[in-house]
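Enquirer: Whatever this is, show me its structure:
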Amino acid sequence: MQTPSAAYSYLTPEALTTFIRTALAEDVGDGDHSALASIPADARNRAQLLVKGEGLLAGMALAPLIFKEVDASLVFTPLLADGDLVKHGDIAFTVEGPARSILTAERLVLNCMQRMSGIATYTAHLNTLIAGTSAKLLDTRKTTPNFRICEKWAVLIGGGVNHRYGLFDMIILKDNHVDYSGGIAQAIAATHDYLEKTGRRLPIEIETRSLDEVQQALDAGGIDRIMLDNMSPDQLREAVALIAGRFPTEASGGITEKTIAEVARTGVDYISVGALTHSVKSLDLSLKAY
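Expert: Reported below is the predicted structural model:
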């Protein structure tokens, strides 16, 4: 499995710190009054992360950052790593130090790791279904607001490929852009004019809904990828043959684990699946004192 690092543009220390601080502010507010009320200030304890399901572990690189933000004196000991296959009864890490701090960090660590592990697990599963083809699995912008950084990270851990991170780092001219601008050629021409005027260099992808629109995109040129939206496997094969390697292709729209293998066999270069981040089941994890 692919293990991400700060080399990925969105996984910067600054971005992760901002995410953690915002999430803690949402949860802790003016204090963890449950811990403050019931636990002596000088109490020290330890806890371990217990795996209660089966899947792919994710969030192991994030968890110590959360604990450190809550209390730099907490001692985090990893026993497993991002991308490890886990089963019920496995212990992912231990943490030791001020008991109040462990309790304050507990829920954020669990919320992140459970969902990230669910995404990584499902991503890995879909990758097994397209093994043996040249297609690469992409995520989408169908993410949870303010949690995208973790969801995109989890896709990487599961062996998927990140599509654009947001609206700012790639241009995708989708159906509404095309319709609002008057057509595919007009949308592409206006985009090039905008990039020239603003001095930006961004990759351009155009969404097509039919073979006729694919031909329009080919005629217009000036693009970096063609999206083939909601096409049947037969239509995808025709589109791939029509494009003939001139541009990378991306199949998109309603692709499920029941259909993804057939889609991959049509010869498309990429398959984008929104369900990677919007419809996954979290992996059951629990932080327990011991």
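
Enquirer: all contacts plus neighbour counts: C-alpha atoms, from now on.
Expert: Will do.

Enquirer: those strands in the chain, which residues are they?
Expert: Taking DSSP state E as the test, the strands found in the chain are 44-51, 55-56, 75-78, 85-86, 91-98, 136-138, 171-173, 204-208, 225-229, 249-252, 270-272, 285-289.

Enquirer: So what touches the fifth one?
Expert: Outside strand 91-98, the residues that touch it by Cα atoms under 8 Å, 6 or more residues apart in numbering are 41-51, 60, 73-81, 102.

Enquirer: Try it again at 6 Å.
Expert: 43-50, 74-80 (Cα atoms under 6 Å, 6 or more residues apart in numbering).

Enquirer: what does stretch 135-150 give?
Expert: Contacts of stretch 135-150 (Cα under 6 Å, 6+ apart): 160-163, 264, 269-274, 277-278.

Enquirer: hmm, try it at 7 Å
Expert: 116, 127, 160-163, 166, 264, 268-274, 276-278 (Cα atoms under 7 Å, 6 or more residues apart in numbering).

Enquirer: among those, which are in helices?
Expert: Among the contacts of stretch 135-150, the members found in helices (DSSP state H) are 116, 127, 264, 276-278.

Enquirer: Second input sequence below; structure requested for side-by-side comparison:
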Amino acid sequence: MIPAGSLLHPDAFLSPLVIDEAVRRALDEDLGRAGDVTSLVTIPPDAQAHAVLVARQAGVIAGLPLAVATFKALAPDVVIHAHAHDGAAVAAGINLLTISGPARAVLSGERTALNYVGRLSGIATLTANYVRHTAGTKMRICCTRKTTPGLRALEKYAVRCGGGFNHRFGLDDAVLIKDNHIAVAGGVRPVLERARARIGHLVKIEIEVDTLDQLREVLDTGLADAVLLDNMDIATLKQAVAMANGRVALEASGGVTESTIAAIAATGVDYASSGALTHSAPNFDVALDIDV
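Expert: Below you'll find the model as predicted:
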């Protein structure tokens, strides 16, 4: 058995405040003003239930702390035993949690718990599939800001559970100069000079380029920490790596899929970012089986 308090991925922090707020929001949405009227009118108040949270497919697990918090929010005295932790690779049919407690609470929390574990495990599993294709290279696979509104911290945590890395969390934690910024600011050099003059010494600057000529211009300024290579083909990515020669970190973006990630990693870029990790991950098949 694994203590319920040790379910988080050992190397991926997720604030307990984020967990509690996400669970409260989801339960408020599901229970509404009248509560679980089905369970209230069909289940005696003193009925007890024993349930098992089961993985119906093989993959990488994420979201178990949210499942635990869901049931605990509805019945603080519920007893939960964990058989896996976030970040664990599991086979189909593996029991993840056993839950014993008031039947009404177990039934009322079922969908919220399954929604979180299914969504986050789907992201972790897809990320692990991407990461597997980068074996033997230095490249790190990263997520983006293409997340479900309100769930960014959870979905980025799930990426880390799958072995991926996080890009910036929001607009406030790094400078990422895109093509529209360059256009409005009047060019590559002006936008970099303006940014470098105004940021704090701990803030990184990344700039997006579409061509090798733009990359050369960025390198000539010496003002960027990283360069995002937008929608470049494999041959161009290789040329970019040779041109940069380690002077800046290089990130491939656009067209980063499971079918292309291995070739991208082999070019020598440092990072590849893919919005698909969070916006297109299939839901992980997980179920709650009740044994009264």
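
Enquirer: Superposed, what's their TM-score?
Expert: Taking TM-score structural alignment, normalised by the length of structure 1 as the basis, the two superposed chains have a TM-score of 0.92; 283 aligned residues with a Cα RMSD of 1.7 Å.

Enquirer: Contact partners for the closest residue to residue 207 of structure 2 other than its chain neighbours?
Expert: Ranked by Cα to Cα, 6 or more residues apart in numbering and with sequence neighbours excluded, the top spatial neighbour of residue 207 of structure 2 is residue 177, at 4.5 Å. Residue 177 of structure 2 makes contacts with 206-208, as judged by Cα under 7 Å, 6+ apart.

Enquirer: which residue lines up with residue 177 of structure 2 in structure 1?
Expert: Matched by TM-score structural alignment, residue 177 of structure 2 corresponds to residue 173 in structure 1.

Enquirer: circling back: now the buried members of the contacts of stretch 135-150 of structure 1.
Expert: 116, 127, 160-163, 264, 268-274, 276-277 (16 or more other Cα atoms under 10 Å).

Enquirer: Greatest separation within those: which pair is it?
Expert: Spanning the widest gap among those are 116 and 268, at 27.3 Å by Cα to Cα.

Enquirer: you'd agree residue 137 of structure 2 is up against residue 265?
Expert: Yes: in terms of Cα atoms under 7 Å, residue 137 of structure 2 counts as a neighbour of residue 265; the distance is 6.3 Å.

Enquirer: Can you name the residues in contact with stretch 104-118 of structure 2?
Expert: For stretch 104-118 of structure 2, contacts defined as Cα under 7 Å, 6+ apart pick out 26-27, 36, 39, 43, 62-64, 66-67, 70-71, 74-75, 283-288.

Enquirer: Can you give the distance from that stretch to the centre of its chain?
Expert: 21 Å (Cα atoms, centre = their mean, to the nearest Å).

Enquirer: Give the buried residues for it.
Expert: Residues of stretch 104-118 of structure 2 classed as buried by neighbour count (16+ other Cα under 10 Å): 104-118.

Enquirer: Can you flag which of the residues you listed belong to helices?
Expert: Using DSSP H, the members of the buried residues of stretch 104-118 of structure 2 that fall in helices are 104-118.

Enquirer: Tell me how far the nearest residue to residue 173 of structure 2 once chain neighbours are set aside lies from residue 225 of structure 2.
Expert: Distances taken as Cα to Cα, 6+ apart place residue 203 nearest to residue 173 of structure 2, at 7.5 Å, with adjacent residues excluded. For residue 203 of structure 2, the distance to residue 225 of structure 2 equals 10 Å [Cα to Cα, to the nearest Å].

Enquirer: okay, those two: which has more neighbours?
Expert: The neighbour count for residue 203 of structure 2 versus residue 225, taken as other Cα atoms under 10 Å, is higher for residue 225 (16 against 13).

Enquirer: Please list all residues in contact with that one.
Expert: Neighbours of residue 225 of structure 2 in contact, by Cα under 7 Å, 6+ apart: 204-206, 248-249.

Enquirer: doesn't residue 58 make contact with residue 82 of structure 1?
Expert: Yes: with contact defined as Cα under 7 Å, residue 82 of structure 1 and residue 58 form a contacting pair (4.7 Å).

Enquirer: Now do the shared contacts for those two.
Expert: Joint contacts of residue 82 of structure 1 and residue 58 (Cα under 7 Å, 6+ apart) are residue 157.

Enquirer: What residue in structure 2 is paired with residue 157 of structure 1?
Expert: With TM-score structural alignment as the criterion, residue 157 of structure 1 pairs with residue 161.

Enquirer: residues near that match, how many?
Expert: Residue 161 of structure 2: 32 surrounding residues under other Cα under 10 Å.

Enquirer: Closest one of the buried residues of stretch 104-118 of structure 2 to residue 191 of structure 2?
Expert: residue 116 (41.0 Å).

Enquirer: quick one: what's aligned to the closest one in structure 1?
Expert: Looks like residue 116 of structure 2 aligns to residue 112 there (TM-score structural alignment).

Enquirer: From residue 220 of structure 1, how far out is its match?
Expert: Applying Cα to Cα, the value for residue 112 of structure 1 to residue 220 of structure 1 is 44 Å.

Enquirer: Many thanks, I have nothing further to ask.
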